[in-house]
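# please work out how this folds:
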Amino acid sequence: MNNHLIFQKIIRKEISSNIIYQDKIVTAFDDINPKAPIHILIVPNCFIKTANDINKKNKNVIAHMFYIAIQIAKEKKISEDGYKIIVNCNENGGQEIHYLHMHLLGGTKLKTLY
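Modelled structure (predicted):
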């Protein structure tokens, strides 16, 4: 299944979504199935299937994703209390959409998974 197409359509604004931030490198938008009061997805505008597909050519995209996540956390006033940044990889890692994406979660006390 090509479920990664949904992210590409959001990036191109072909699907209505609450875009929080967008530049030439990344797009950030509200998760449609939030697990916390603040649950934002940050995706690269260029297609990267999984964390395993990060390479020398696209590694700077990942740094920019983290940078934008931190800026959004500050803007949403969750940076001081704390937040999570999660990247899932493949089926056993919980990745449901095969398009690299980062989850920014906050706004409440979050449980630890380990």
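
# going by C-alpha atoms from here, please, whenever you check contacts or count neighbours.
Fine.

# count the neighbours of Phe29 for me.
By other Cα atoms under 10 Å, 20 other residues sit near Phe29.

# one more sequence to fold, the one below, so I can look at both together:
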Amino acid sequence: MSCIFCKIVEGAIPAKKVYENEHVIAFHDIQPQAPVHVLIIPKKHIPTMNDAAGEDFVLIGEMHRAAQEVARELGVDQTGYRLINNCGKHSGQEVFHIHYHLLGGEFLGPLVS
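Below you'll find the model as predicted:
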């Protein structure tokens, strides 16, 4: 499979992991947009949020649980963080394996005014 995130799950590509359980991995983004920028991915390949179905929603819940743990571990749980999922080309999704960006470590400001 040519999915870079699947290769990270398999261990074929190294990543600086901050969290892992049997369903989810979280690792530092190689092009951080904030002092804390972690990607949270399921080990199961799901291309976009629109492709999630059935039991995938339990897996998405596991991703949210991982986000809480990562935020706590990296010290942004009290100051705040942003959790972003891009779905599709027009949103800016570049890797078609569902994932969240967890950003924090500085004031991020509002997304819209």
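
# corresponding residue for Ile62 of the first structure in the second structure?
Aligning on TM-score structural alignment places Ile62 of the first structure opposite Ile60 in the second structure.

# not counting sequence-adjacent ones, nearest residue to its match?
Distances taken as Cα to Cα, 6 or more residues apart in numbering place Pro42 nearest to Ile60 of the second structure, at 7.8 Å, with adjacent residues excluded.

# ok, that neighbour - contacts?
His23, Val24, Ile25, Leu59, Ile60, Met63, Ile98, His99 (Cα atoms under 8 Å, 6 or more residues apart in numbering).

# what does it correspond to in the first structure?
Under the alignment (TM-score structural alignment), Pro42 of the second structure maps onto Pro44.

# repeat for Asn86 of the second structure
When the first structure is aligned by TM-score structural alignment, Asn86 of the second structure is paired with Asn88.

# ok, average deviation of the lengthiest helix in the first structure from the second structure?
In the first structure, assigned by DSSP state H, the helix with the most residues is helix 59-75. Once fitted to the second structure, helix 59-75 of the first structure is off its aligned match by 0.6 Å on average (mean Cα distance after the TM-score superposition for the first structure).

# correct me, but Val87 of the first structure touches His103?
Yes - Val87 of the first structure lies in contact with His103 (Cα atoms under 8 Å); the separation is 6.5 Å.
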